[in-house]
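J.: for reference, the sequence and a predicted model appear below.
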Amino acid sequence: MKKIGAITVGQAPRVDVTPDIEPLLRGITLVQRGALDGMTKEELKAIEPEEGDYVLVSRLKDGTSVKMAEKHILPRIQKIITELNEEGMEAILMLCTGQFPHFESKVPLFYPQVLLQYFAEAVIGEKTLGVLTPDESQFPQSIQRWKENGVKNVLVEAVSPYTEADKVPEAAKRLKDKGADMIVLDCIGYSEAMKQALHEAVDIPAILGRTVAARFIAELYNEGKEL
């Protein structure tokens, strides 16, 4: 059985994510690690974002959400990548749709953000992309990232998958009312259930980060097993 490393920028295991992706990964074992594993409340407080920081939002082991400045966790992520390489992983998947700098890895390292980027760019064309992101502080970086990646028309709404899951349909309606032709649920925290609720509220296509990434991994590594 192949082993794939899975790194969350929060704390592992991501029991909120695995029910949606493990059925797609038959024949593959996920080895999870978290950039915030073992950190105390005081240490978590010290990595909160300040003005101008690239903001990430993730989940702690106790189910609560956490907001952090990306710059503080990059060395911790590189350390985990190095360890997973040494443990013999076939590849490594980032369980986060944020944008990251280059990390050193001897095995393939997959970023959901990149997969989402090409997926969306391939189908959106001149139409308007609606983006759901967990926190309003992420609006500037989200708009900039999607426009830099070739999407001309971008709308963003904030709804946390960790504390406001029931508000996803309402946020999707706001995006559609503003003119969105397609929606990206731009955080690993958004689930299949949230996507289904979105579809029941608005009749436009939607892309879910966690399953796009899982299907990509399955295509490469599930040894011909039926998806």
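T.: It's in. Numbering: from 1, shown residues only.

J.: contacts, neighbours, all on C-alpha from now
T.: Fine.

J.: and the helices in the protein, which stretches?
T.: 18-21, 41-46, 70-86, 112-124, 139-148, 168-178, 192-201, 209-221 (DSSP state H).

J.: out of those helices, nearest to Asp53?
T.: helix 70-86 (7.3 Å; CA to CA).

J.: that closest one packs against which elements?
T.: Under the contact definition 3 or more CA pairs under 8 Å, 6 or more residues apart in numbering; DSSP states H and E, helix 70-86 sits against strand 2-8.

J.: got another, please set it beside the one above:
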Amino acid sequence: MPVPFKIAFVTIGQSPRTDIVPEMMADISLGLPEGSVDVEEFGVLDGMSPDELDAIRASAGEHSFATRMANGAEIVTSTLRTEARLNLLLERVDQQGFDLIVLLCTGTKIEPLKKTLVVEAQRIVDSTVDALAVSARQLGVILPLERQVKDFAERHVFPGSPRLVAASPYAGDDMADRARGLDGCDLVVMHCMGYSKEMLDAVRETVDAPVLLSRRLVAGVVRQMI
């Protein structure tokens, strides 16, 4: 029997990411023999005490991430402190014999690993959008947090002047209502791995343009590597 392909999914929140990984794996494993892929999940916030979680929350004015706790609650964390813990976690995962590590965040910057290939969601999504947006008259971007709208251009560079709106995938925001702010855009990207197929459908009902879902772009790349 062939040895299963081993994937480590790494979230900046807490694992397991029951809101992301099963949907991605349905795309990744479609048509593959049963048992072809083994999956393990890791989270930057796993095992942290309430005091430690408070210490990693974003302060006013800080660059931030919106992510998910194991109980489904949203937490807004400091980009700087989260990335420091993420790089330490990735160093440990790099030693565990995985064939591939998949980051479940479209905003992270990481250090290169020594042993394992990494699918960086941000690079996959941003490079795909960049390739398509060159010919777009108006790019629309949906982000999780209003505070991220203000500093988006410092961490992501897209052609033209993208129109940005905020809608949290974790706080119950009305996706269709928020997407109305992108009326007239001819390409839209849902720029967070937390956005689901159901949320994509809600946006597509509102926006008369192609809509890219980050987790689908990443899943497509992972599938090519198995």
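T.: Okay, I see it. Since we're looking at a predicted model, the values are computed, not measured.

J.: to Leu60 of the first structure, which of the helices of the first structure lies closest?
T.: When the helices of the first structure are compared by CA to CA, helix 41-46 sits nearest Leu60 of the first structure, at 10.3 Å.

J.: the closest one corresponds to what range in the second structure?
T.: Under TM-score structural alignment, the alignment places helix 41-46 of the first structure onto residues 50-55 of the second structure.

J.: hang on, the earlier thing: which among the helices of the first structure is found nearest to Thr97 of the first structure?
T.: helix 112-124 (4.5 Å).

J.: distance from the chain centre to that closest one, please.
T.: 13 Å (CA atoms, centre = their mean, to the nearest Å).

J.: what span of the second structure is it aligned with?
T.: Counting by TM-score structural alignment, helix 112-124 of the first structure corresponds to residues 121-133.

J.: please identify the buried residues of that stretch?
T.: 121-126, 129-130, 133 (16 or more other CA atoms under 10 Å).

J.: same question, stretch 193-206 of the first structure
T.: Buried residues in stretch 193-206 of the first structure, counted by 16+ other CA under 10 Å: 194-195, 197-198, 202, 206.

J.: equivalent range in the second structure for it?
T.: Going by TM-score structural alignment: stretch 193-206 of the first structure matches residues 198-211.

J.: hang on, the earlier thing: for the buried residues of stretch 121-133 of the second structure, give me CSV that also has distance to Pro159 of the second structure.
T.: Listed next are those as CSV, based on distance: CA to CA, whole Å:
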residue, distance to Pro159 of the second structure
Ala121, 19
Gln122, 16
Arg123, 15
Ile124, 16
Val125, 14
Asp126, 11
Val129, 9
Asp130, 7
Ala133, 6
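
J.: which residues make contact with the match of helix 41-46 of the first structure from outside it?
T.: Leu45 (CA atoms under 8 Å, 6 or more residues apart in numbering).

J.: check which residues of it are buried.
T.: Under 16+ other CA under 10 Å, stretch 50-55 of the second structure has no buried positions.

J.: quick one: distance of that stretch to the chain centre.
T.: 23 Å.

J.: average offset of it relative to the first structure?
T.: Superposed on the first structure, stretch 50-55 of the second structure shows a mean distance of 1.4 Å to its aligned residues (mean CA distance after the TM-score superposition for the first structure).

J.: Gly179 of the first structure reaches Thr128, doesn't it?
T.: Yes. Using CA atoms under 8 Å, Gly179 of the first structure is in contact with Thr128, at 6.7 Å.

J.: and Leu103 of the second structure, how far is that from Val149 of the second structure?
T.: Going from Leu103 of the second structure to Val149 of the second structure by CA to CA, to the nearest Å gives 22 Å.

J.: just Gln138 of the second structure next, same as before
T.: From Gln138 of the second structure to Val149 of the second structure the distance is 16 Å (CA to CA).

J.: same thing with Arg215 of the second structure?
T.: Applying CA to CA, the value for Arg215 of the second structure to Val149 of the second structure is 20 Å.

J.: of those two, who's got more company?
T.: Arg215 (27 against 16; other CA atoms under 10 Å).

J.: contacts only, for that one.
T.: Arg215 of the second structure makes contacts with 20, 24, 192-196, as judged by CA under 8 Å, 6+ apart.

J.: ok, now Asn87 of the second structure?
T.: Contacts of Asn87 of the second structure by CA under 8 Å, 6+ apart are 110-111.

J.: need the counterpart of it in the first structure.
T.: Match for Asn87 of the second structure (TM-score structural alignment): Gln78.

J.: show me which of the contacts of Arg215 of the second structure is closest to Asp174 of the second structure.
T.: Tyr195 (12.1 Å).

J.: for Pro162 of the second structure, see how far away the closest residue to that closest one other than its chain neighbours is.
T.: Closest residue to Tyr195 of the second structure apart from its sequence neighbours, by CA to CA, 6 or more residues apart in numbering: Pro169 at 5.5 Å. Per CA to CA, Pro169 of the second structure is found 20 Å from Pro162 of the second structure.
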